[in-house]
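Q: Below is the sequence, then the predicted model.
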Amino acid sequence: MTNEQKCNIGVIGLGVMGASLAKNMINHGFCTALYSVSDQERKRFESGKNNYRIFGSIKEFISSLERPRKVFLMITAGKPVDMVIASLLPLLDRGDIIMDGGNSFYKDTAVRCSECAKHGILYMGIGISGGEKGALYGPSIMAGGSPQAWECVRAILEAIAARHQGKACCGYIAEGGAGHYVKMVHNGIEYAVLELIAETYQYMRFVKKMGAGEIRSVFEQWNEGPLNSYLIEISAKVLGKKEEDGGCLIDKILDVAEQKGTGKWTVAESVERGVYIPSIYEAQMARIFSTKKEERTYGAAHLKYSSNEAPGLRTEEMEKALLLSMILAYSQGFELISKAAEEENWNIDLAGLAAVWKDGCIIRSALLGRIEQAEELSGKPLILSAAFSDIGTLEGSLRKMAAAAVLSGMPLPCIQASLQYYDYYRSDQMPVNFIQALRDYFGAHTYMRCDREGHFHTEWE
C-alpha cells in the first residue's frame, strides 16, 4: 500500500492477542495501521506488505488513519490503558474512537467513557473471548460504551467475529462498562465450567481408577451429546497428549493453577450486588487453594480419613451430574448479569448475549442454544425458566455424585456447590429465622414476622 493511503483502523499493542486480532482485520481486507513500542512485537509483521503499515511513532500512526479515526487498544489492563489514552487525546479530534479490547475492569471503562466524552472522543470497552486462535480466526465480541461509536465500527467488528450459522457472534451490550462487565462474568462462568470438568476427571481418575485413555473416550462420547462444548472437546484432546516416553502429559503437569483476576472481580461483584454464585466462587477458591502444594502434601500424609463405602456411579450418571452443574453455572452468571443490568440501567438483551457466546468464545456450548430460546431471561434465574424445566431428571445424579465424593474423601467443591445452589432454590424455609432471633437477642437488630408487617424486637430475658 502507498503512504498516502489511509488505514481503516489502527491497533496499538502487538502481543499475542493484539497481533492475532490485527491479522484477522488484515485478512478481512481492512487496511490496518499497527503500532507497538516493542521492536520484537513489530517484527511479527513484515514491512512493505499490502494492506497494513507498521509504526514506531504514535503521531505517524494516528496520521495514517481515516476519519473518524478508529484506534483499537490491545494492551495490559490498568494504568497502561490510561497512559496510552493520555498520549492519544492530544492527537485525536472530536468524533474519533478509542476501543479497549483488553480485560479492563468495567468500572474503569465507565470512567474512561466519561473522561473521553469530555474531549469529544467516543470510547468503547470491547470484551473479546476466544484466546489466540479466536482472535485470529474469529472471536466472540461483546461491545460496550458509546452507541454512536458502535455504529461506526460495527461493520469491522462483525466482519472479524466468529459466525454461528451465518450470524456474527458479535453484539452491542449496553453503554458504559457493560461490554467488559459481561466479559468478566463470561470468565467467571469459564472458571466454574473448567473446575466442574476437572472435578469430574478427578473423580473418574482417582475414585473410579480410570486411565487417561478411558476418560478421553468418555469425554469424546459426551461431546456428541448435550454436553457438546469447546471445553469438553479440548478436554478429550488434552487427555490424548502423550510424552516422548509414551506417558500421558496430564500426569506430568503440576496441580497448581494461575489466574488473571477476572474470577476475583466476578466473586466480588456477586457479593456487592447480593447474587449467589457458589459454583463460580468455589472455582475461584479451588485455584487459590491449589497454591498450597506443600501444605496439601503434608496433609495427605498426616490427616486422618475414615474410609466409607461410596455409591457406585455409572458414566451416564456422571454425565447428567456434569450437565446439570454446567447449566447451574450458566444460571449463576446470567443471574449476576441480569442484576447488574437492572442496577446500572443497562438494557441488555440476555438472549442476544447467549447468541454472541454460541461460537468463538471459550464457554461456547450446546446449552447456549437453549438459553437463547428461554423466555423472560431477565425476570427469573435460568434454573426457574421453563426452558430448563427438565433439570429435575438430572438432579438425582448430581446428588449421588456429590454424596459419593464426600464418602470417598474426594473434595469436589464446585460439584457440591452446584447442588447447594439447586437446593437453595427449592428451599421454602431457610434457617435464617433462627439467625435473626439470635441477632435480635444480642444486638437488638429486630426481625420481621411472617404473619404481620413491620420490624419487631423482643426482650428475650
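A: On my side now, so go ahead.
Q: switch to C-alpha atoms for all contacts and neighbour counts from now on
A: Noted.
Q: Which strands or helices does the particular helix or strand that has Ile189 in it pack on?
A: Using DSSP states H and E, Ile189 falls within helix 178-206. Helix 178-206 is packed against helix 106-118, strand 122-129, strand 140-145, helix 212-222, helix 262-273, helix 278-290, helix 315-344, helix 413-425, with contacts defined by 3 or more Cα pairs under 8 Å, 6 or more residues apart in numbering; DSSP states H and E.
Q: Stretch 338-351 spans what distance, first to last residue?
A: Terminal residues of stretch 338-351 lie 11 Å apart, using Cα to Cα, to the nearest Å.
Q: ok, now which ones touch the closest residue to Arg42 other than its chain neighbours?
A: Setting aside the residues directly before and after it, Arg42 is nearest to Ser36 in space (Cα to Cα, 6 or more residues apart in numbering), at 6.3 Å. By Cα atoms under 8 Å, 6 or more residues apart in numbering, the residues touching Ser36 are Ile12, Gly13, Leu14, Arg42, Phe55, Gly56.
Q: same check, this time on Pro413
A: Ser279, Glu282, Ala283, Ala286.
Q: among these, who's most crowded?
A: Neighbour tally across the contacts of Pro413 (other Cα atoms under 10 Å): the maximum, 32 neighbours, falls on Ser279.
Q: How much space separates that one from Leu328?
A: 8 Å.
Q: can you check Glu158 too?
A: For Glu158 relative to Leu328 (Cα to Cα), the value is 30 Å.
Q: which one of those two has more residues nearby?
A: Leu328 (27 against 19).
Q: In this structure that one contacts Gln420, no?
A: No: Leu328 lies out of contact with Gln420 (Cα atoms under 8 Å); the separation is 10.3 Å.
Q: also this one, for the comparison:
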Amino acid sequence: MTTAQIGIYGLGTMGSALALNLAEQGIDVAVTNREPERIAQFMEDSGDLSAHLRPHETLADFVAGLQVPRVVLFMIPSGQPMDEMIEWIVPLLDRGDTIIDAGNADFHDTRRRAAALAEQELHFVGMGMSGGEQGARHGPSMMVGGSDHSWRQLSPILRRIAARFNDQPCVAHLGRDGAGHFVKTVHNGIEYADMQMISEVYGLMRNGLGRPPHEIGDVFDGWNDGPLASYLIEITARILHSIDPETGHPMLDVIKDSAGQKGTGRWTVIEALRLGQSASTIEAAVGARSWSSEKDTRQIAEETLGGARLGLDLSVQSLADALMAARILAHAQGFRVLTAASREHDWQLDLARIAEIWRAGCIIRSALLDDVAAAFHAGPRAGELILAPAVAERLALCVPALREVVSAAVHSGHAVPALSAALAWYDTMRQGYGTANVIQAQRDVFGRHGFERLGQGGEFHGPWWD
C-alpha cells in the first residue's frame, strides 16, 4: 500500500465529504475514525474513489501510512475532543509534522495549541472551512492560520480542493496561530446577521403584507438575479417554494419558529466586545435566536400584550434596498472586528483577500463581496468599508429605504432587531459630534474618571461640586 499525502481523522458528514473531495482530485488519503466500524461502510460507499483512500483501524497504522513530513487533518468536535486527540497522536509524530484542526474551534484554543506544539517542533494549523457538506465535498472556502512552513506544505493540496471563483481557488493563508479560525468565526457572525435580516424581511412580507410563502419565494428568486444575489437568498427562495409532503402545506408553516445555534455567532460578539468594538447587527441576530427558543413565553405574551399588525405599506423595492443597506452594514461591522483582531494579535490580515475567498464555496458567498473586495483593494478612507466611495454611494441610495422599512415595522409592532441595529450603527457613525460627552461628565461626577477637553491634551475634572 502506497503512503498517503494527507490523513483525515473523523469520518462524520464533513470528514467523509472532504476525504472524497481529496480523492476525486487524485490525492491519496489515509482515513480512520474513532469507531472503526464506520471505516468499512465509508469505503464501501466511496465507489471508484476508494482507489485513492487508505483505510486504517488503529491510530498507529494511520500515522505510519502517511508521507513524511506528515499532515494529519482532524474533523472532529472542537474543545476537549481535540485536546485528547493531540495528546494521543503527538507521541506518534516527528518534528516537522503538521496537525490541522478543520472544525469550528475557539481561536484562543488554537493559539494555545499552536504554541504548545511549536515547543515540540510540530506545526498546528487552525483551518476555518465553510460551505457545509456540499462545500467539503465539491469545494469549500478555506481560511488557514499557521506557520509559513505549514502553508508551503498544504498549499498545493488545498488549492486543488478549494472552491473556485473566476478560476481562482478560495483558500488563503491569513496569518499565524489562530488567524484562520478567527476569520471563520467572524464569517459565521456575518452569516448570523445575514440570515436574521433575511428572516426579518420575510416576516414583514408574510405578517405585515400578508403574502403567502410561494409569492415571497418568487420575490426572492427575482432578488437572486440582481445585486442581492447570494447563496442565502437562493436557498431561501427554494425554502419558500417547498411543500410539506405530509400535509401539503408550505414547508415553512410546519417548522417550529425556534432557531438553534452552535456558538460561533456568540463568539464573534464576545470577541468584538473584548476588542472594544461593536458588532451590533450580529449581536441582534444572536439575541433573536435566543428569544426564538422561548416560544411558550412568546405565545403567552402575544395573548397578553398583543401581536404585530397587518397592513404595512411597503414596496418590494423598498424591502430589497433596505436589505441591501443592512447587509452592507453587517459586513462592515464584521470587517471592523477583523481589523481590530489583526492589530491585537499582529496577524496582518488581508481584508481584500478574505472577501475574495468568501466569494465561492462558503455560506455567505454573494455578489456584494465583489464590491467589498474592490473597496479594500482601493484602500477606503480610514480603513472603513462604509467610507469607500462606491459603498458610501450605494448606502446613500439604499439607507432611505432602510429608514422607511424600520419605521413602518416599528410603527406596526414588527420585530426587526438586526435591521434596526444596522440603521442605528450607521446613524451613530455619521455623527461627528455625538452625546458621549454627557456620559463622560456623569462618570466624572460619580467616579472622578476625568475627561478630555476639546482641542486640549491631558485629563480634566468638572466643577461639579464647587
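A: Received the coordinates, thanks. The shown structure was predicted, so the numbers you read here are calculated from the model rather than taken from an experiment.
Q: Mutual contacts of Ser279 and Leu328 of structure 1, please.
A: Ser418, Tyr421.
Q: Grab the nearest non-local neighbour of Glu335 of structure 1.
A: Glu335 of structure 1 sits nearest to Pro381 (Cα to Cα, 6+ apart), 5.6 Å away.
Q: Let me know whether Ala149 of structure 1 touches Gly125 as I believe.
A: No: with contacts counted by Cα under 8 Å, Ala149 of structure 1 stays clear of Gly125, the gap being 10.8 Å.
Q: Compare these two (neighbour count), which wins?
A: Gly125 (34 against 21).
Q: and the more buried one, what pairs with it in structure 2?
A: In structure 2, the residue paired with Gly125 of structure 1 is Gly126, using TM-score structural alignment.
Q: so how far does the helix or strand where Trp151 of structure 2 lies sit from its counterpart in structure 1?
A: Trp151 of structure 2 belongs to helix 148-161 when assigned by DSSP H and E. Superposed on structure 1, helix 148-161 of structure 2 shows a mean distance to its aligned partners of 0.6 Å (mean Cα distance after the TM-score superposition for structure 1).
Q: how about Ile363 of structure 2, what does it touch?
A: Counting by Cα under 8 Å, 6+ apart, Ile363 of structure 2 has contacts Ser130, Gly131, Gly132, Glu191, Tyr231, Leu232.
Q: can we see that at 10 Å?
A: By Cα atoms under 10 Å, 6 or more residues apart in numbering, Ile363 of structure 2 lies in contact with 130-132, 135, 140-141, 187-188, 190-191, 230-232.
Q: Gly307 of structure 2 now?
A: Shown in contact with Gly307 of structure 2 (Cα under 10 Å, 6+ apart): Arg298, Gln299, Ala301, Ser412, Gly413, His414.
Q: cool, Leu395 of structure 2 as well?
A: 321-322, 324-326, 328-329, 386-387, 389, 401-402, 426.
Q: Filter those residues down to the buried ones and hand me the ChimeraX line.
A: A single ChimeraX command selects the buried members of the contacts of Leu395 of structure 2 (16 or more other Cα atoms under 10 Å):
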select :321,322,324,325,326,328,329,386,387,401,402,426
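Q: just curious, which of the contacts of Leu395 of structure 2 is nearest to Thr3 of structure 2?
A: Nearest to Thr3 of structure 2 among those: Ile328, at 47.4 Å, using Cα to Cα.
Q: so what's Leu11 of structure 2 closest to, chain neighbours aside?
A: Asn33 (5.8 Å).
Q: can you check Leu398 of structure 1 too?
A: Ala321 (4.0 Å).
Q: ok, now Ala415 of structure 2?
A: Ala409 (6.9 Å).
Q: Structure 1: which residue goes with the one you found?
A: So, by TM-score structural alignment, Ala409 of structure 2 is matched to Ala405.
Q: re earlier: look up how far Leu313 of structure 1 lies from the residue nearest to Leu398 of structure 1.
A: 10 Å.
Q: for Ala403 of structure 1, same thing?
A: Distance from Ala403 of structure 1 to Leu313 of structure 1, by Cα to Cα: 11 Å.
Q: tally of neighbours for the residue nearest to Ala415 of structure 2?
A: 24.
Q: That one and Leu319 touch, don't they?
A: No: the pair Ala409 of structure 2 / Leu319 is not scored as a contact, 11.2 Å apart, by Cα atoms under 10 Å.
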